[in-house]
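Q: Got a predicted structure plus its sequence, pasted below:
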Amino acid sequence: MTRHDRDNSLDTVAGRLKRTREAFKMNQADWCRLVGIETQAWNNYESGRRRISIDQAIRVCQATGVTIDWIYRGLMNSSLPPQVQIELQKKR
């Protein structure tokens, strides 16, 4: 893990959100339906215009199995589906 991966800056968190969605091979509209977040809000999170709130991050975690540690700190753990872990590691 690089220092950048552990960074919790707005841009870095936004990048992890985008990498996560892409790891699931979903476009923004389908992803937003899955996680229950408005498309415009998600676009703001993913582009770094706004930081995802803890409540919205929990929705992502509940719908996908990713963790708060991954979203905010870049820490992966073994609870992620194996294929998602592989895809996230490819995108580093």
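A: Perfect, thanks for sending it.

Q: Only C-alpha atoms from now on, for both contacts and neighbour counts.
A: Will do.

Q: now the helices for this protein?
A: 3-6, 10-23, 28-35, 39-47, 54-64, 68-73, 82-90 (DSSP state H).

Q: Turn these into a markdown table, including mean neighbour count.
A: Output for the helices of the chain, formatted as a markdown table (neighbours: other Cα atoms under 10 Å):
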| stretch | mean neighbour count |
| --- | --- |
| helix 3-6 | 13 |
| helix 10-23 | 20 |
| helix 28-35 | 16 |
| helix 39-47 | 18 |
| helix 54-64 | 16 |
| helix 68-73 | 19 |
| helix 82-90 | 14 |
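
Q: and the comparison structure, right after this:
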Amino acid sequence: MRPQVHKLPSYLQDTTDYLIKSKASEPLLPDTLLVSLDVKSLYTNIPHNEGIQSCREAWEIRTVDNPPTHFLVQLLELVLKLNNFEFHGGKLPPN
């Protein structure tokens, strides 16, 4: 996904990238609140169907469609829907 994410108009690489893009854009409205966050291990926390649809849309606009989008979607469904994992070694955390 990384190569596709870098091509999205909303993608910001870092603070310098943001500053360059913000200088080239319209001024922000006075009450605008800018928020930044880092995301780690997002795939366990996203709605799977919406995540798959977003990936499908990003893959559909690729200039090189090899492997085909339907194949990538099938792989993504396997990872998201048929993946078993353990949290804290399968034990519940203490109360």
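A: Arrived safely, thanks for sending. Keep in mind it's a predicted model, so treat the numbers as computed, not measured.

Q: Could I get the TM-score for this pair?
A: Overlay of the two chains. TM-score (TM-score structural alignment, normalised by the length of the first structure): 0.27; 41 aligned residues with a Cα RMSD of 4.2 Å.

Q: Compute the first-to-last residue distance for stretch 63-72 of the first structure.
A: 17 Å (Cα to Cα, to the nearest Å).

Q: Repeat that for stretch 58-78 of the second structure.
A: 18 Å.

Q: now do stretch 61-70 of the first structure
A: 9 Å.

Q: got it, and stretch 56-71 of the second structure?
A: OK, stretch 56-71 of the second structure end separation, Cα to Cα: 10 Å.

Q: swap in stretch 59-75 of the second structure?
A: OK, stretch 59-75 of the second structure end separation, Cα to Cα: 13 Å.

Q: swap in stretch 60-72 of the first structure?
A: Stretch 60-72 of the first structure: ends 12 Å apart by Cα to Cα.

Q: Let me know how buried the residue nearest to residue 60 of the second structure when sequence neighbours are not counted is, in neighbour terms.
A: Among residues not flanking residue 60 of the second structure along the chain, residue 69 sits closest, at 6.5 Å (Cα to Cα, 6 or more residues apart in numbering). As a burial measure, residue 69 of the second structure scores 18 neighbours (other Cα atoms under 10 Å).

Q: repeat for residue 70 of the second structure
A: 12.

Q: so how far is residue 19 of the second structure from it?
A: 37 Å.

Q: got it, and residue 75 of the second structure?
A: 36 Å.

Q: Cheers, nothing more for now.
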